[in-house]
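> need coordinates for the below:
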Amino acid sequence: MAGGWTRDGALQDQIDDTVSDAVKLARGQMPKGESAKLCVECGDDIPERRRLAVPGVKTCILCQNERDSNRAVIGFNRRGSKDSQLR
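Below you'll find the predicted structure:
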């Protein structure tokens, strides 16, 4: 369904681009390199299974959960109207 000046499928393209951007952001934030044996936040041991599962991990599960809960979601305004920019 096209609306106004948009072409058919434009809304789905916006959704696909938003999902693609979120995946790229998440992949870019994944740890890389050698895993630490001790958590950089609290100093507790990082279990070997976690170090093998997530290469480059630097935090224990509890500290990582805390980090993830504090992370703000940054979105992109893909709509051209001023109303969407004011929200």
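> switch to C-alpha atoms for all contacts and neighbour counts from now on
OK.
> and after the strand or helix carrying A22, which helix or strand comes next?
With secondary structure defined by DSSP states H and E, A22 is part of helix 10-29. Tracing the chain C-terminally past helix 10-29 and defining elements by DSSP H and E, one meets helix 48-53 next.
> so which elements touch that next one?
Helices and strands touching helix 48-53, by 3 or more CA pairs under 8 Å, 6 or more residues apart in numbering; DSSP states H and E: there are none.
> I have a second one here; can you model it like the first so I can compare?
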Amino acid sequence: MIPAVHPRGTDVGGLLRYLFGPGKREEHTRPRLVAAWDGAGDLAEMQPANPSGRWYDVRRLSTLLEQPVRASRQPPAKTVWHCSIRDPSHRSGLDG
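Model (predicted):
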């Protein structure tokens, strides 16, 4: 596995639009949630909808992820953290 920790940011929706979008260097194929926080509920219900077959609607998931930050009295300056992981033995991604 090859991890890549990306610079911290502030735009949850922007990261989600990127992750559920076409990508910049490599095509994002079959984007989906693979984990969530304790008590989040069913992952399938949080999965961004794709009604057009082209663009995913990440608004609901973005709102859910931003709630703790908005409720905080002193949120950190950069709340978005992204680590991509690549398995060089699998061309199509971690789960094949």
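> report the TM-score for the pair.
For these two chains in superposition, a TM-score of 0.27 is obtained (TM-score structural alignment, normalised by the length of structure 1); 39 aligned residues with a CA RMSD of 3.8 Å.
> quick one: buried residues of the helix holding A22 of structure 1?
Buried residues in helix 10-29 of structure 1, defined by neighbour count with 16 or more other CA atoms under 10 Å: L11, T18, A22.
> mind putting those residues into CSV with distance to L62 of structure 1?
Listed next are the buried residues of helix 10-29 of structure 1 as CSV, based on distance: CA to CA, whole Å:
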residue, distance to L62 of structure 1
L11, 39
T18, 29
A22, 24
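> which of the residues you listed lies closest to R49 of structure 1?
Ranked by distance to R49 of structure 1 (CA to CA), the buried residues of helix 10-29 of structure 1 are led by A22 at 27.1 Å.
> any idea how far L11 of structure 1 is from the closest one?
Using CA to CA, to the nearest Å, A22 of structure 1 is found at 17 Å from L11 of structure 1.
> again, but for R27 of structure 1
R27 of structure 1 sits 25 Å away from L11 of structure 1, going by CA to CA.
> V23 of structure 1 too?
The gap separating V23 of structure 1 from L11 of structure 1 is 19 Å, by CA to CA.
> count the neighbours of E48 of structure 1 for me.
12 (other CA atoms under 10 Å).
> with that, I have no additional questions.
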